[in-house]
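**Student:** only geometry, no sequence info:
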């Protein structure tokens, strides 16, 4: 695919602050004169949002991890074709909350093989890869405490409700991917304050993508 914009993704476990930092980065990049599209996975298009409901509600859980991975890939294929690829071709920078690395960390940990995940990515991505993946790393127990506080009275979704050991295993899966692909990933300590994390992300984006930010970063409420 032809693209002129940058494709950035945020990854990390539950409670790592992805949504907050994504919004802050989008505002700071806009202040730097970039045109931005913000999106999420699963979701981003009407069809993919419908699949999001089935996946996060737990309806698809009984089908098994491979079926879940296929549903994620189906949502991702529509997302790439309908939103991400056209935006990148039009010169927008696209910032996405989760992408294919999450499928590897979650469904890969649940037993879907690397070869199966490779095939699903080949079918869904049409060669698209993020230019930069920001991994917000946090101890699983601390992350889940944050996630619980954020939800307040809301019920945990399909993946938030998993055991702590599973969350920590996914964290390690993300770290392993970052170790194997250091040119794409930047790993950031998400236990730091939101302002500190924001500043580190801005520095990484400047160094990796040569985007110059305004001296004073824009603060977006958490």
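**Tutor:** Yep, it's here. Since the structure is predicted, the reported quantities are computational estimates derived from the model, not experimental observations.
**Student:** contacts and neighbour counts: CA atoms only from here.
**Tutor:** Noted.
**Student:** list the contacts of the residue nearest to residue 18 when sequence neighbours are not counted.
**Tutor:** Distance criterion CA to CA, 6 or more residues apart in numbering; nearest residue to residue 18, sequence neighbours excluded, is residue 10 at 6.2 Å. Residues near residue 10 by CA atoms under 8 Å, 6 or more residues apart in numbering: 18, 22, 95-99, 133-136.
**Student:** tell me which of those fall in helices.
**Tutor:** Among the contacts of residue 10, the ones falling in helices (DSSP state H) are 18, 22.
**Student:** just the buried ones among the contacts of residue 10, please.
**Tutor:** 18, 22, 95-99, 133-136 (16 or more other CA atoms under 10 Å).
**Student:** which ones among those residues lie within strands?
**Tutor:** In this view, these that belong to strands under DSSP state E are 95-97, 133-136.
**Student:** closest to residue 35 out of the residues you listed?
**Tutor:** residue 95 (10.8 Å; CA to CA).
**Student:** where's residue 160 relative to residue 179, distance?
**Tutor:** Distance, residue 160 to residue 179, by CA to CA, to the nearest Å: 25 Å.
**Student:** quick one, what contacts the residue nearest the centre of the chain?
**Tutor:** Centroid check for the chain by CA atoms, centre = their mean gives residue 98 as the closest residue, at 1.8 Å. By CA under 8 Å, 6+ apart, the contact set of residue 98 is 9-12, 40-42.
**Student:** what is the burial count for residue 36?
**Tutor:** 21 (other CA atoms under 10 Å).
**Student:** that one and residue 28 touch, don't they?
**Tutor:** No: applying CA atoms under 8 Å as the test, residue 36 and residue 28 come out as separate, 10.2 Å apart.
**Student:** next, the one to line up against it:
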């Protein structure tokens, strides 16, 4: 099964991706853990271009192309081989992030979907959106060490718009997307995620 975790920056989705992979491994599954953008060596090189630096360094179309290049490399080199071998895949973000963030930043959702269909062609089997208060998430995101704060620099209003985008995404893909209340300690949220596994 291919599972993605989504949410606004600072929502705890990376922690939940880690805890979910641990849980699946404890059940005896072989799990590929990955992230987006990133996961493969080529995609990790592109990641630095996307998550560091000036928030306005790329136009929405250029950013979309970079995300798809990273995603395709990770899909070809790691995700498809793992799924073909019968492994589970847990990814911290996938195309849904691009759908939400690109639309929020003035991009074209139809173009995102067209690129997804043309270049990627694979949706997760199940997506968990970790939902939480945008102001709290922003404080968490800005408190993290490192330089990967390009989107946090866009502020609380941006976070609120992205949160609304994820709610709309759940309406667009009701068979796949599950909203999980992330306003709790990590283990409580992890239990909420596990309760929604098939």
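**Tutor:** Sure thing, it's come through. Note that the coordinates shown come from a computational prediction; the quantities given were computed from them, not determined experimentally.
**Student:** any idea what the TM-score comes out to?
**Tutor:** Superposed pair, TM-score by TM-score structural alignment, normalised by the length of structure 2: 0.94. Supporting alignment: 198 aligned residues with a CA RMSD of 1.5 Å.
**Student:** related to what we said a few turns ago, and the contacts of residue 10 of structure 1 as a markdown table, adding distance to residue 113 of structure 1?
**Tutor:** Formatted as a markdown table, the contacts of residue 10 of structure 1 follow (distance: CA to CA, whole Å):
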| residue | distance to residue 113 of structure 1 |
| --- | --- |
| 18 | 27 |
| 22 | 30 |
| 95 | 28 |
| 96 | 25 |
| 97 | 24 |
| 98 | 20 |
| 99 | 18 |
| 133 | 22 |
| 134 | 24 |
| 135 | 22 |
| 136 | 25 |
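**Student:** now do the helices in structure 2.
**Tutor:** Going by DSSP H, structure 2 shows helices at 13-26, 41-51, 60-74, 80-84, 95-104, 109-115, 134-143, 156-172, 186-195.
**Student:** would you format these as a markdown table with distance to residue 121 of structure 2 included?
**Tutor:** What follows is those, written out as a markdown table (distance: least, CA to CA, whole Å):
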| stretch | distance to residue 121 of structure 2 |
| --- | --- |
| helix 13-26 | 22 |
| helix 41-51 | 17 |
| helix 60-74 | 10 |
| helix 80-84 | 11 |
| helix 95-104 | 10 |
| helix 109-115 | 9 |
| helix 134-143 | 31 |
| helix 156-172 | 17 |
| helix 186-195 | 26 |
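**Student:** if you compare these, which one is most tucked away?
**Tutor:** helix 95-104 (a mean of 22; mean count of other CA atoms under 10 Å).
**Student:** can you find the partner of residue 91 of structure 1 in structure 2?
**Tutor:** Aligning on TM-score structural alignment places residue 91 of structure 1 opposite residue 86 in structure 2.
**Student:** do the same with residue 146 of structure 1
**Tutor:** Matched across to structure 2, residue 146 of structure 1 falls on residue 140, judged by TM-score structural alignment.
**Student:** and residue 41 of structure 1, by the same measure?
**Tutor:** Counting by TM-score structural alignment, the partner of residue 41 of structure 1 is residue 36.
**Student:** the nearest residue in space to that match that is not next to it in sequence and residue 34 of structure 2, how far apart?
**Tutor:** Distances taken as CA to CA, 6+ apart place residue 93 nearest to residue 36 of structure 2, at 5.3 Å, with adjacent residues excluded. Residue 93 of structure 2 sits at a distance of 9 Å from residue 34 of structure 2 (criterion: CA to CA).
**Student:** try residue 22 of structure 2
**Tutor:** Look at residue 22 of structure 2 and residue 34 of structure 2: by CA to CA, they are 13 Å apart.
**Student:** likewise residue 179 of structure 2?
**Tutor:** Relative to residue 34 of structure 2, and taking CA to CA, residue 179 of structure 2 is found at 21 Å.
**Student:** picking that back up, so the match of residue 41 of structure 1 makes contact with residue 90?
**Tutor:** No: contact between residue 36 of structure 2 and residue 90 fails when scored by CA under 8 Å: they sit 10.7 Å apart.
**Student:** which ones are touching the equivalent of residue 100 of structure 2 over in structure 1?
**Tutor:** Counting by TM-score structural alignment, residue 100 of structure 2 lines up with residue 105 in structure 1. For residue 105 of structure 1, the contacting residues are 170-171, 173-174, by CA under 8 Å, 6+ apart.
**Student:** just residue 124 of structure 2 next, same as before
**Tutor:** Counted by CA under 8 Å, 6+ apart, residue 124 of structure 2 has contacts 1-4, 94, 176.
**Student:** between those residues, which is nearest residue 41 of structure 2?
**Tutor:** residue 94 (16.8 Å).
**Student:** quick check: closest non-adjacent residue to that closest one.
**Tutor:** residue 36 (5.8 Å).
**Student:** next one: residue 106 of structure 2
**Tutor:** residue 60 (7.0 Å).
**Student:** I appreciate the help and will end here.
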